[in-house]
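> Quick one: sequence and predicted model below, then my questions.
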Amino acid sequence: MSRSGSGPRTRVRTAKGRRVSSTRWLERQLNDPYVKKARADGYRSRAAYKLIELDERFGFLKGAKRVVDLGVAPGGWAQVVRQRLPQAGLVGIDLLPTDPIEGATLLQMDFMDEAAPDELKAALGGPADLVLSDMAANTVGHPQTDHLRTMGLVEAALDFACEILSPGGTFVAKVLAGGADSHLVAELKRSFTTVKHAKPPASRKGSSEWYVVAQGFKGA
């Protein structure tokens, strides 16, 4: 199949014991050009290209010396950071285990744990230039509940970013369709010089995810 995805689609037969939704997911993975590209380029997930595309548009990785990656597993974003900023300090956190990444400190714990912010600060060893958050709450199938849970994570990530970012720093976070709500946008605009929403090409068209990119942290 071609990398562009223009070749014939791979069909997956519904196996005994496999749910229809699982079959659809597997078929989508097999036919996703970004999944194939990630495998060829050595990235752990297709999400790496979301960060690459966001950085190509906004240029927030350049010059960053300390970076925090919230929701780091499986490590695609962290791989991009290490490639583009080999000398930068990098600390990631996730409830799920993440295979080691050379030059990165990876914490396996819940970011919502009261101890998490201090653990991250201690591991980073100084103020951050960039806080990345690709966190999303586990969905329960109820749109309003799923939205509230994910936006709660974004708000917690923003609070943390405002504690650890150095002046001029950047905060990048996954939000849902419609972007950040008015309250969160107001908080972002109070704390950052520019606030933009973006949906990188690598984000699936049917996905409700968007990203907010807040640059020029004004300082605490």
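Ah, there it is.
> Please count neighbours and contacts with C-alpha atoms only from this point.
Noted.
> residue nearest the centroid of the protein?
Centroid check for the chain by CA atoms, centre = their mean gives D134 as the closest residue, at 2.3 Å.
> which residues sit in contact with it?
Each residue near D134 by CA atoms under 8 Å, 6 or more residues apart in numbering is listed here: 69-72, 173-174.
> can we see that at 7 Å?
The neighbourhood of D134, defined by CA atoms under 7 Å, 6 or more residues apart in numbering, consists of 70-71, 173-174.
> Could you list which of those residues belong to strands?
70, 173-174 (DSSP state E).
> how about the helices in the protein?
For the chain, helices defined by DSSP state H occupy the ranges 20-31, 33-41, 47-58, 76-84, 116-124, 143-164, 182-191.
> Look up the closest residue to P100, ignoring the ones flanking it.
Nearest residue to P100, sequence neighbours excluded (CA to CA, 6 or more residues apart in numbering): L106, at 7.3 Å.
> circling back to that earlier point, just send the helices of the chain back as JSON lines, with mean neighbour count and distance to S2 too.
Converted to JSON lines, the helices of the chain look like this (neighbours: other CA atoms under 10 Å; distance: least, CA to CA, whole Å):
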{"stretch": "helix 20-31", "mean neighbour count": "15", "distance to S2": "10"}
{"stretch": "helix 33-41", "mean neighbour count": "17", "distance to S2": "8"}
{"stretch": "helix 47-58", "mean neighbour count": "18", "distance to S2": "18"}
{"stretch": "helix 76-84", "mean neighbour count": "20", "distance to S2": "23"}
{"stretch": "helix 116-124", "mean neighbour count": "17", "distance to S2": "42"}
{"stretch": "helix 143-164", "mean neighbour count": "18", "distance to S2": "35"}
{"stretch": "helix 182-191", "mean neighbour count": "15", "distance to S2": "41"}
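> Comparison target below:
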Amino acid sequence: MSDKLKNTRLLKVKVKSNKKRTESSRRWLERQLNDPFVHLAKEKGYYSRAAFKLIEINDKYKILKPGTKVIDLGAAPGGWTQVIVEKLKSEQNPKSKVIGVDLNPISSIPQATLIVSDFTLESTQQQLLEMLDGKADVIVSDMAAPACGMVDVDHMRIMSLVEEAYLFAQEVLKPGGHFVAKVLRGGTEANLLKQLKLSFEKVSHFKPQSSRQDSAEMYVVCLKFRQR
């Protein structure tokens, strides 16, 4: 990953202001045009630059293996699901199973089952259990509530989603399974972190290189679920 980026030379693009474009939209467009991961995602055919975050997590922690069952929470627009299908070699391995769920529509991804629904609903979680047909080997979550700009509120909202994902993981993960979820700077709240450490043999915080440096996001990576 890093070697590839070192060889990615982009000319700095400046976006001029005009009356039809707000200053925030100009900054966003300029950032996109100058982001090597955006260009690399287009080159590789990924639906989003976020795909490289999961690639980096998997490179470090080796959580995705062929022949396993994986649930992707907050899957839209589909970049993580694409990576999971690749790493599980789903096309060649019929034992692999990939299920993605999100509130927003997800572009079609061969070898993956996609659900457009609210993960926090009991009916959606029951649907996932039925489709899984057994226990999951890995649950990953890139879920995030829309940011309001108030740090405390944004942190509370995303931690609520992490807790929902963790409670679900407790019910459906196989012993030895893995759990990954997005959190915000400051990491996982002490109480939840304590619970995670009781449920998993190893718990770490990780910020991928592909996560923008000015972003408060990072990931909690929980390895080897302990059977209750």
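Perfect, I can see it now. The shown structure was predicted, so the numbers you read here are calculated from the model rather than taken from an experiment.
> TM-score for these two?
Scored against TM-score structural alignment, normalised by the length of the first structure, the superposed chains reach a TM-score of 0.95; 219 aligned residues with a CA RMSD of 1.5 Å.
> hmm, back to that, of the ones in strands among the contacts of D134 of the first structure, closest to S6 of the first structure?
K174 (29.0 Å; CA to CA).
> what does the closest one align to in the second structure?
The alignment partner of K174 of the first structure in the second structure, by TM-score structural alignment, is K182.
> Please apply the same query to A186 of the first structure.
Counting by TM-score structural alignment, the partner of A186 of the first structure is K194.
> swap in G17 of the first structure?
By TM-score structural alignment, G17 of the first structure lines up with K20.
> For that match, grab the count of nearby residues.
By other CA atoms under 10 Å, 7 other residues sit near K20 of the second structure.
> Could you measure from it over to R26 of the second structure?
As judged by CA to CA, to the nearest Å, K20 of the second structure and R26 of the second structure stand 10 Å apart.
> How about G78 of the second structure?
G78 of the second structure sits 26 Å away from R26 of the second structure, going by CA to CA.
> Could you do L5 of the second structure as well?
From L5 of the second structure over to R26 of the second structure the distance is 25 Å, taken as CA to CA.
> next one: G45 of the second structure
In terms of CA to CA, G45 of the second structure sits 25 Å off from R26 of the second structure.
> Next: F119 of the second structure.
34 Å.
> now G134 of the second structure
48 Å.
> ditto for Q111 of the second structure
Q111 of the second structure is 38 Å from R26 of the second structure, by CA to CA.
> Next: K202 of the second structure.
42 Å.
> which ones are touching the counterpart of F37 of the second structure in the first structure?
Taking TM-score structural alignment, the alignment pairs F37 of the second structure with Y34 from the first structure. When contacts are counted by CA under 7 Å, 6+ apart, Y34 of the first structure touches 46, 202.
> hmm, try it at 10 Å
Y34 of the first structure is in contact with 3-5, 40, 45-50, 201-204, counting by CA atoms under 10 Å, 6 or more residues apart in numbering.
> next one: F192 of the first structure
Taking CA under 10 Å, 6+ apart as the test, what F192 of the first structure contacts is 162, 167-171, 213-219.
> In strands, which of the residues you listed appear?
167-171, 213-217.
> and those, which are buried?
By neighbour count, with 16 or more other CA atoms under 10 Å, those hold 167, 169-171, 213-217 as buried.
> got CSV for those, with distance to G178 of the first structure too?
Listed next are those as CSV, based on distance: CA to CA, whole Å:
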residue, distance to G178 of the first structure
P167, 28
G169, 24
T170, 21
F171, 18
V213, 14
A214, 16
Q215, 20
G216, 23
F217, 23
